[in-house]
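Colleague: Using only what follows, build the 3D model:
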Amino acid sequence: MARDIKKVVLAYSGGLDTSIILKWLQTTYNCEVVTFTADLGQGEELEPARRKAEMMGVKEIYIEDVREEFVRDFVFPMFRMNAVYEGVYLLGTSIARPLIAKRLVEIARETGADAVAHGATGKGNDQVRFELSAYALNPDIKVIAPWREWEFKSRTDLLDFAEKNQIPVAKDKRGEAPFSVDANLLHSSSEGKVLEDPAQEPPPYVFQRSVSPEEAPDKATTIEIGFRKGDAVSLNGKDLSPATLLAALNDLGRDNGIGRLDLVENRFVGMKSRGIYETPGGTILHTAHRAIESITLDREAMHLKDSLMPRYAELVYYGFWFSPEREMLQALVDRSQENVEGTVRLKLYKGNVTVIGRESDMSLYSDALVTFEDDRGAYDQRDAAGFIRLNALRLRTLAMRDRLTRKD
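Modeller: Model prediction:
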């Protein structure tokens, strides 16, 4: 363990674990600690984090509202790709980490710090995401990961350290937490403890951001989302900023029981883990974006994009947001979105998001081509015969060869 650290920037939530980390850094490295607390829309009061850091002797405290940057520069680019990991996960935790790491590195440069630190454990994905992002942005930065270094073996050890160092511990933190929660404007995730057995249904109190579909209203809610260049820009005809729009969709999704996911996923470090995710607004947005693409994207462009999506999602999940391959894929995706604009109407009802209409001035959908009525010469159905015969040529050739060589 290197001991030549003079100043470190810590990703600080103000909670028990990062408060212990703050004190541990001060005592173990005998260094100055700068704290960075990001408002990502997690829905928590952040001023207590400032007061706690001040109480622990921190002189440089950064508390920043990054909600607009988060949605505009991270969430929306990812949603242009319709990225989902392992078919269902909308990557809510994954996409927040590169933004936090980016600000850690920037603050380190601004304050003259020679290291950054995070509170991710040695078993999870977040340690990889934080550190790959940090090294991509500053190859010389030192990264301190206390969970991989310190001697603490249990929650009791952490609480003992907190009490010895007069770190305030809320009463409900004095025992084992029932599960851990991470939240931002895109989603909330819960894992651990009562959720560790994937055979057991999660208790109702686990859910943070949605009513159960059974308790959602018996009447559907109809909404309209407007898109421009692949990004949502309006809700029910009203232009909104990225963060404001996503927050509004979260409210609509919450009230209608939308966005719940019980997932056993494959972590990058090699183990499987069970998580409960709630992505109410993101689920609505994902469905709407695919709907507007369905009438504005060329078939082959759409199919190519869909074929590349799993790779893009994997890069986000694994922590390679700032990699050249993700940026190359993003350039391709953004090019595909130039004409993805228009409006999508949806019904929200008891956990379901149903597309009920989509329209665009850039639509490729043609009534004249698809109608079963008189198409007035727009499409000559006799042309299909030659098209089919040409596409069948290799299949017929194979069948004739097999018929000649069959020994029966």
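Colleague: For the rest of this, base every contact and every neighbour count on C-alpha atoms.
Modeller: OK.
Colleague: For stretch 23-33, buried residues please.
Modeller: 23-26, 29, 31-33 (16 or more other Cα atoms under 10 Å).
Colleague: ranges for the helices of the stretch 251-400 of the chain?
Modeller: Assigned by DSSP state H, counting those that start in this stretch, the helices in the stretch 251-400 of the chain fall at 280-296, 299-318, 324-336, 367-370, 383-405.
Colleague: Could you single out the most deeply buried of the ones you listed?
Modeller: helix 280-296 (a mean of 23; mean count of other Cα atoms under 10 Å).
Colleague: And S133, which helix or strand is it part of?
Modeller: helix 126-137 (DSSP states H and E).
Colleague: That helix vs helix 299-318, what angle?
Modeller: Put simply, helix 126-137 runs at 110 degrees to helix 299-318, going by axes from the mean of the first three to the mean of the last three Cα atoms, to 10 degrees.
Colleague: one step back: among the buried residues of stretch 23-33, which ones are in helices?
Modeller: 23-26, 29 (DSSP state H).
Colleague: quick one: which of those is nearest to R274?
Modeller: W24 (30.1 Å; Cα to Cα).
Colleague: Let me see the contact set for the closest one.
Modeller: W24 makes no contacts at all, as judged by Cα atoms under 8 Å, 6 or more residues apart in numbering.
Colleague: Could you also give me the structure for this second sequence? I'd like to compare it with the first:
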Amino acid sequence: ANRKYINGPETLLFSKSRQLYGLNLARAAMQKSREVLVMEGYTDVIAARQAGIESVVAVLGTALGTRHIDVLKRFVDRVVLVLDGDTAGRRRADQVLELFVVADVNLRIVTLPGAADPADFINQFGREALEHLVQNAPDALEHKLSTLTEGVDLTRDTHRATKAIQEMLDLLAQAGEPGDLRTSQMLVRLAKTFSIPADELRRQLGSRTQAARQRSRGFDDSGPEPTEFEIRGEPLEPIRGIDLELFEIMIEHPLQAAQVIEQIDPLWLHSSGARTLMQAYQDLELEGRDLDLNTVLMMIEDEGLKGMVVGIDEAMRQRSGLPPQSFQERFQAVLARLHLKQSALNDTHELNRIEQEEQESEDSDSAIRMLGELINSLRPKHGIPPR
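Modeller: Have a look, this model is predicted:
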């Protein structure tokens, strides 16, 4: 009876994992400021807009995920996550932090004081108070370090200090660039915080980054990489098989193409040509433009891909005398095959992950012991007897 709104389920027509509440209203402000505030609830966004804050969106009753981040990256360079001040809000910051680090997005985190949510905070303190918090929001890595070390005696509590170092190094390893400026700055900060030589931390990070890359290569070997990471200048792979059937459906049924976009992850597609074409469709849909063949062709810059799309259309015209099938009948058949293929890939990835974890378990235990010994050896320098 006290609920602010009803959280509906994920459906074929309403994919919450791809949508952001208020994006249609915030898009222009986001593109202008290159910044967006991401809140947790619909009422938070409504309160923010009523207070005059335009660049604000919310997730639709689901966890912030990689698809949301892909959408945000098209409009902004800086994301400010505005979280409720309760324990659950702090926990959600940890849950999404790794996603933003991997995606190389400038993430700032605002944790509201007390147990207030953004709507209550704005109503009580006003727009200026929230904007002040946003302007002074810490970088996500700084936020993580502060959370890990809060209330910890770093010179005496060896176990928690070691655990904090491990978590920070694991997080930095996900970025995959141990030599970049941001990572180097954080290593200097860690060295000062934990009184550990920066070279030792850099060595530990190097081994963890290498392990993360090995896991990533193992994953990517059995599936395609995202279109965003295709190497520009190389010819795109042709569109064949089930990918071809999917785009035939979208070209033949442009009014229903948005339904396909909502339910198909480009990573499911086999070739670089197919993934790039689906990305073009997604960009058009996100901008609210038509999804007919001519609009798609104008969106595509790669001449080779344009030729593929024209070829698909011409081949369909030559088969125009065949008995027609409904959109739903054809699409559901293709979707079922894609889900079956993806399920098989996921099973393979999970087996590879389990095998990798078994191989690394002994190395992890050894790393914990080494860090513990290092911290213990540095204790006398601070006038603390070793344990």
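Colleague: TM-score them against each other, please.
Modeller: Remark: TM-score between the superposed chains equals 0.27 [TM-score structural alignment, normalised by the length of structure 2]; 180 aligned residues with a Cα RMSD of 7.3 Å.
Colleague: Let me have the buried residues of stretch 23-33 of structure 1 in a markdown table, adding distance to T222 of structure 1 as columns.
Modeller: Listed next are the buried residues of stretch 23-33 of structure 1 as a markdown table, based on distance: Cα to Cα, whole Å:
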| residue | distance to T222 of structure 1 |
| --- | --- |
| K23 | 51 |
| W24 | 52 |
| L25 | 52 |
| Q26 | 54 |
| Y29 | 56 |
| C31 | 55 |
| E32 | 53 |
| V33 | 50 |
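Colleague: Most widely separated two among these?
Modeller: Using Cα to Cα, the buried residues of stretch 23-33 of structure 1 reach their maximum pairwise distance at W24 and E32, which is 11.4 Å.
Colleague: For P98 of structure 1, which non-adjacent residue is spatially closest?
Modeller: S133 (5.7 Å; Cα to Cα, 6 or more residues apart in numbering).
Colleague: What is the burial count for that neighbour?
Modeller: S133 of structure 1 has 23 neighbouring residues, counting by other Cα atoms under 10 Å.
Colleague: nearest to Q127 of structure 1, of the ones in helices among the buried residues of stretch 23-33 of structure 1?
Modeller: L25 (17.1 Å).
Colleague: is it true that that closest one touches V33?
Modeller: Yes - between L25 of structure 1 and V33 there is a contact under Cα atoms under 8 Å: 7.4 Å.
Colleague: picking that back up, the residue nearest to P98 of structure 1 and V143 of structure 1, how far apart?
Modeller: Per Cα to Cα, to the nearest Å, S133 of structure 1 is found 11 Å from V143 of structure 1.
Colleague: Could you do T27 of structure 1 as well?
Modeller: 17 Å.
Colleague: Check P324 of structure 1 too.
Modeller: Taking Cα to Cα, one finds P324 of structure 1 at 22 Å from V143 of structure 1.
Colleague: Which residue ranges of the stretch 101-250 of structure 2 form strands?
Modeller: 106-111 (DSSP state E, counting those that start in this stretch).
Colleague: likewise structure 1?
Modeller: 7-11, 32-39, 61-65, 115-117, 142-144, 180-183, 188-191, 221-228, 231-235, 238-239, 260-266, 272-278, 342-349, 352-359 (DSSP state E).
Colleague: Nearest to A108 of structure 1, out of these?
Modeller: Closest approach to A108 of structure 1 among those is made by strand 7-11 (6.1 Å; Cα to Cα).
Colleague: counting contacts, what elements does that closest one pack onto?
Modeller: Packing partners of strand 7-11 of structure 1 (3 or more Cα pairs under 8 Å, 6 or more residues apart in numbering; DSSP states H and E): strand 32-39, helix 97-111, strand 115-117.
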